[in-house]
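J.: Coordinates only, no sequence provided:
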């Protein structure tokens, strides 16, 4: 699997993921004895210290355990669940939708939902457009949409993208999906099979990690920083591992808030073309900027069909409408449409028509301008309330999240349990990490609760953290 590659860090990640896959796919069951360090090093053609490092992290994360002088064994899932009954979300190594589990816990101070306060959304205006849609399309509830999506909506979005980015797009190159998460799932179903190697940012959007892992993909991580990627690292990985795709979220990245600079975007496309790697660009927060517009999407540099662009609009208009679009070369779109047809045979037509008439109105632009100000104020409130601590973060220029580093001695698992008791939620950084290593980081979303709740909730949150430091 890794012959000829001598970068120890990347080999270590590969071995870590290799063992996880074996366990998750039930090849190695509970209490199964793992290959010895010497044996696995020989099979993988790596140094024994590389295998030892992977085994030690697996042991630390309670995926495996060791019997002195005998060897390493797969941890009992039943034992783990009993030992961590208070908070199975972080500790579980059986992959699922970790973020969804956190959202299911009812709390007063919700810092885990990267959604916008419903009171900031255009509910009254949307109700007007619902009435308008029924007048214009009296049979809308009696009709299915096409699999590809309503033609009128696709043509409207085409005009929008052409006006925004001066790049020619045809309505035949768009596929309407029920939200961006469905888009990611469709892409994974169409283009990823078990044992395919894919690149994921580290950290990354938690449900995307879960989706690709459920497909049985072998994940290699690419570190994202406030100044973008190390393109030498990206080229090395593309050249040596020949990944199927690179899933990336380069604009107001979830969870960090970072934005990849314009200077890197064209280079990423050139690397993807050179090494025949699909780029899946997830662009959810593009319109939620505070200082100035972000760089054009990576997709705008694509000339040969290397980028699959996912653009979501529902977060800042109406999450309940679940409208997103996939834009890509027609040769790629055909495969995506087959998967979409097997998934739901087309997103609801009523939702598409409501979205169409609001999206193309002057009211939407006015709404966006006010929304940016309101969310920016909430971000500033969060940063102000956290300024009394010694925690670390990089202030984002857009998006809905703050990526915060807590003191290393704080157990995030214990913190989450204690926060639930105080009716507070957040996202542990561990579930945003393909390697589950970023144990000192958390994601706090500042957009979902009102300003008063934000102040009270953050005060309580800081107090809970401080209680664990005593």
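T.: It's in. No experiment lies behind these values; they were computed from the predicted model shown.

J.: For the rest of this, base every contact and every neighbour count on C-alpha atoms.
T.: OK.

J.: Now do the residue nearest the centre of the chain against residue 137, distance only.
T.: Against the mean C-alpha coordinate of the chain, by C-alpha atoms, centre = their mean, the closest residue is residue 205 at 1.7 Å. Taking C-alpha to C-alpha, to the nearest Å as the measure, residue 205 falls 37 Å from residue 137.

J.: on that earlier part again, from residue 250, how far out is the residue nearest to the centre of the chain?
T.: 11 Å.

J.: what's the answer for residue 470, then?
T.: 39 Å.

J.: one more structure, for comparison:
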């Protein structure tokens, strides 16, 4: 069992132990009924005082995550295991618990594909809105013209034709990146992982927005990074707080999703983009600009990317093509320059020696032609209709005390509930009615806020969205009514 403790962090050691155990429970690494180390053993393992571990265990038990049984030990509480779907390991495999791992958390993967009928937990686009038939025809044509393509490796950096096409595509978006400075990745997630394994080691400081994309949190935590967080307001990352952190800690990486932020949907202003770049330049930091869906705007185009202002190679730009074009192809583009790019290319070679050639060739005709523009236009219209439907349903059916951010693009809606509602527990009730969403706690790298949830309106049909949102609102009404009844009971 791996516990991550950082003695130079601003958060207390007992709180770090608490959060590490909660993360492992919510990631499914610690399952219901599993026994935790004794206070004495964990104190010795982490080289902290008994009082520190006792304080963490007491808080975990108070919040319902663990149970202490006199004379037997401390165990993960089955009633508060945060909706983990996996079951306790069968007896023949119990020996595996003695094998050490170094994964502090992996929460996002558990919400990517779920069995629930109404799937609102992952930012995916309804397959019916994507280019299925054209892609099928393109595969057939490629195989007809080049039947040996399955016998060929692609370039480690990525197919040169695709990189040239993406150069032209990104140039229209004011993202400066020569073909030689583009790297084809297996989706943006691999891009994040390549950056982390190249530049982040234990104790290196990474600044992230709070909340942020859970998949990035999982990667940076896995590298042992000291993560500091900056809250997001209606204009994006709070630059005043970022300035304070930069002055005090000089972070190595600043990770941001400035356009249709995941999960809140807000758009960072041009002014803040400039300020963040200026800060990174002043302290010699790297900015990771994650851009999964800037083309999916519902009104006006968002501001130009931070990368468009980058003249000294401080920005590593990630553009995902999977979400909006072809998830099955798993194609992403990384743009960087100088020695940073060279080192990332080496990391890509170490990881997989290059992405599959066939999937790159399939997307090439769409990026080179007007098909891409036409597809994005239709996708924007379809997703705006679904967003508006969800907003209307929430306005009609949600109880008092529920609020949300209206996204001007992207795939997600960020919903805030009364502070006493824990959306991890709410998810357990939702699953009983075959409904899933992403609990907001998965989106916080350090201190967790449990009363938010991310609802993705892009994957389900309008009929399913109607059913899902009305069901969610009904569950919320029941929770709030039960709380009111409890608060006014003469027996409490």
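T.: Perfect, thanks for sending it. On a predicted model such as this, the values are computed, not experimentally measured, just so you know.

J.: where does the TM-score land?
T.: Scored against TM-score structural alignment, normalised by the length of structure 1, the superposed chains reach a TM-score of 0.85; 442 aligned residues with a C-alpha RMSD of 3.3 Å.

J.: Neighbour count: residue 470 and residue 250 of structure 1, which is higher?
T.: Neighbour count, other C-alpha atoms under 10 Å: between residue 470 of structure 1 and residue 250, residue 250 has more, with 26 against 5.

J.: After alignment, which residue of structure 2 pairs with that one?
T.: Alignment note (TM-score structural alignment): residue 250 of structure 1 maps to residue 258 of structure 2.

J.: Would you mind confirming that that match makes contact with residue 268?
T.: Yes. If you go by C-alpha atoms under 8 Å, residue 258 of structure 2 and residue 268 touch, sitting 5.0 Å apart.

J.: who touches both of those two?
T.: When contacts are counted by C-alpha atoms under 8 Å, 6 or more residues apart in numbering, the set common to residue 258 of structure 2 and residue 268 consists of 236, 237.

J.: What is the aligned counterpart of the residue nearest to the centre of structure 1 in structure 2?
T.: When structure 2 is aligned by TM-score structural alignment, residue 205 of structure 1 is paired with residue 213.

J.: Hmm, its match is touching residue 265, no?
T.: No. Checked against C-alpha under 8 Å, the pair residue 213 of structure 2 and residue 265 is beyond contact range at 11.3 Å.

J.: Could you pick out the longest strand of structure 1?
T.: Identified as the longest strand of structure 1 according to DSSP state E is strand 218-225.

J.: start and end residues in structure 2 for that strand, please.
T.: So strand 218-225 of structure 1 sits over residues 226-233 in structure 2, by TM-score structural alignment.

J.: Give me the contact list for that stretch.
T.: Taking C-alpha under 8 Å, 6+ apart as the rule, stretch 226-233 of structure 2 contacts 6, 9, 202-211, 220-221, 237-238, 241-242, 245, 266, 445-446.

J.: Show me the contact partners of stretch 12-27 of structure 2.
T.: Against stretch 12-27 of structure 2 from outside (C-alpha under 8 Å, 6+ apart): 3-7, 30-31, 52-53, 55-57, 59-60, 65, 76, 81-84, 104-107, 110, 446-447.

J.: any idea where the strands of the stretch 251-400 of structure 2 begin and end?
T.: 253-256, 286-291, 315-320, 332-335 (DSSP state E, counting those that start in this stretch).

J.: Just send the ones you listed back as TSV, with distance to residue 300 of structure 2 too.
T.: Formatted as TSV, the strands of the stretch 251-400 of structure 2 follow (distance: least, C-alpha to C-alpha, whole Å):
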stretch	distance to residue 300 of structure 2
strand 253-256	21
strand 286-291	17
strand 315-320	20
strand 332-335	24
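
J.: Need those strands in JSON lines (columns: mean neighbour count).
T.: Formatted as JSON lines, those follow (neighbours: other C-alpha atoms under 10 Å):
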{"stretch": "strand 253-256", "mean neighbour count": "24"}
{"stretch": "strand 286-291", "mean neighbour count": "23"}
{"stretch": "strand 315-320", "mean neighbour count": "25"}
{"stretch": "strand 332-335", "mean neighbour count": "25"}
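
J.: still on that earlier bit, flag every buried residue along the longest strand of structure 1.
T.: 218, 219, 220, 221, 222, 224, 225 (16 or more other C-alpha atoms under 10 Å).

J.: if we take those, which one ends up nearest to residue 393 of structure 1?
T.: residue 225 (11.8 Å; C-alpha to C-alpha).

J.: in the stretch 251-400 of structure 1, which spans are helices?
T.: 262-275, 330-343, 349-359, 362-386 (DSSP state H, counting those that start in this stretch).

J.: Out of these, which is the most enclosed?
T.: Counting by mean count of other C-alpha atoms under 10 Å, helix 349-359 has the highest mean neighbour count of these, with a mean of 20.

J.: in terms of contact count, name the helices or strands touching it.
T.: helix 123-136, helix 151-165 (3 or more C-alpha pairs under 8 Å, 6 or more residues apart in numbering; DSSP states H and E).

J.: mean deviation of the shortest one from structure 2?
T.: Between helix 123-136 of structure 1 and the corresponding residues of structure 2, superposition yields a mean separation of 2.0 Å, by mean C-alpha distance after the TM-score superposition for structure 1.

J.: what's that helix packed up against?
T.: Using 3+ C-alpha pairs under 8 Å, 6+ apart, helix 123-136 of structure 1 sits against helix 349-359.
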